[in-house]
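1. A structural model of the following input is requested.
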Amino acid sequence: MLKKLKLWAKKLKRQVFTLYFACKDERVPLYAKVFIVCVVAYAFSPIDLIPDFIPILGYLDDVILIPLGIYISLKLIPDNVIADCEMKAEEMMKQGKPKNWIVGSLILLIWLVIFIWVFFKVYQLIS
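-> Got it, this is the predicted structure:
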């Protein structure tokens, strides 16, 4: 059971990297790229829609939303593009995950702005 779960997780990871490369491909339509960017950003984001510390519900978004987003994204991409991107993803997984500090900093900045905005709204309600 645990072995199957690990294989499933590895397959999902490979598919997320496949989508990452598909975003950069000019053969993918714009509407698909927009959806794919959202799925990849959510998959790589350390912040979840439902925090993982909430029992059972915390992992539901990881188990349902990400695979569903990947499935829909793969349906939006032409088969020949998927084949090319899968080869690139396999190669990348052998080398290790890339680290993009600019995108990571941008995500943190967005969450910081949201946190500050919420803080001021709550402060205005209290005062």
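2. contacts and neighbour counts: CA atoms only from here.
-> Noted.
3. enumerate every residue touching the residue most central in space within the chain.
-> Centroid check for the chain by CA atoms, centre = their mean gives A43 as the closest residue, at 2.1 Å. By CA atoms under 8 Å, 6 or more residues apart in numbering, A43 lies in contact with 16, 66.
4. just the helices in this structure please.
-> Assigned by DSSP state H, the chain shows helices spanning 2-23, 30-44, 57-60, 66-76, 79-95, 101-126.
5. let's see this one next to it:
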Amino acid sequence: MTGSFWADLLLGITAALLLTWLALVIVLAIARPRGGLLREALRLLPDLLRLVRRLAADKTLPRGVRIRLGLLLAYLALPIDLIPDFIPILGYADDAIIVTVVLRGVVRRAGIDAVRGHWPGTDDGFAAVTRLAGLKHLAP
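-> Alright, predicted model coming up:
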């Protein structure tokens, strides 16, 4: 009887993890940039990573924002992706999509000026990031 309990528990946990992963894939597919913006996001990824690192180190930003940015950096540093690279479109783009979603939250909490002040790239690159992440709509 106890063996059946543990097998059922393991099966339940596995099913819950699989459903959670599937829900995440669906959310990322919905949140992904459309058209050529995805390629643009992948091209801007190095500048976005430097931006996230700079924002995470900024002590003037709210603690919750810095914690989210730190967790994002930890996720990006992991060799394991939530979505394997062999999955078309989302495989290589999951990092760009997650960075975009986190940046939206940063702008909501800290403002567009904080993001602009730490942007390491060109003005055209920043314009692309604001377009990509929909940041202009979130600016006060």
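6. fetch the TM-score of the aligned pair.
-> The TM-score (TM-score structural alignment, normalised by the length of structure 1) is 0.51; 88 aligned residues with a CA RMSD of 3.1 Å.
7. circling back to that earlier point, could you check which residue of structure 2 pairs with the residue nearest to the centre of structure 1?
-> Using TM-score structural alignment, the partner of A43 of structure 1 in structure 2 is L76.
8. tell me where the longest helix sits in structure 2.
-> Criterion DSSP H: the longest helix present in structure 2 is helix 2-31.
9. other SSEs contacting that helix?
-> helix 90-110 (3 or more CA pairs under 8 Å, 6 or more residues apart in numbering; DSSP states H and E).
10. quick revisit: now the residue nearest to the centre of structure 1: how far from P51 of structure 1?
-> For A43 of structure 1, the distance to P51 of structure 1 equals 14 Å [CA to CA, to the nearest Å].
11. L65 of structure 1 too?
-> Applying CA to CA, the value for L65 of structure 1 to P51 of structure 1 is 13 Å.
12. neighbours around L48 of structure 2, how many?
-> The number of residues packed near L48 of structure 2 is 23, by other CA atoms under 10 Å.
13. what does it correspond to in structure 1?
-> In structure 1, the residue matched to L48 of structure 2 (TM-score structural alignment) is Q15.
14. enumerate every residue touching that match.
-> Neighbouring residues of Q15 of structure 1 by CA under 8 Å, 6+ apart: 70, 86, 89.
15. repeat the analysis, applying 10 Å as the threshold.
-> Listed by CA atoms under 10 Å, 6 or more residues apart in numbering, the contact set of Q15 of structure 1 reads 9, 21, 40, 67, 70-71, 73-74, 82, 85-86, 89-90.
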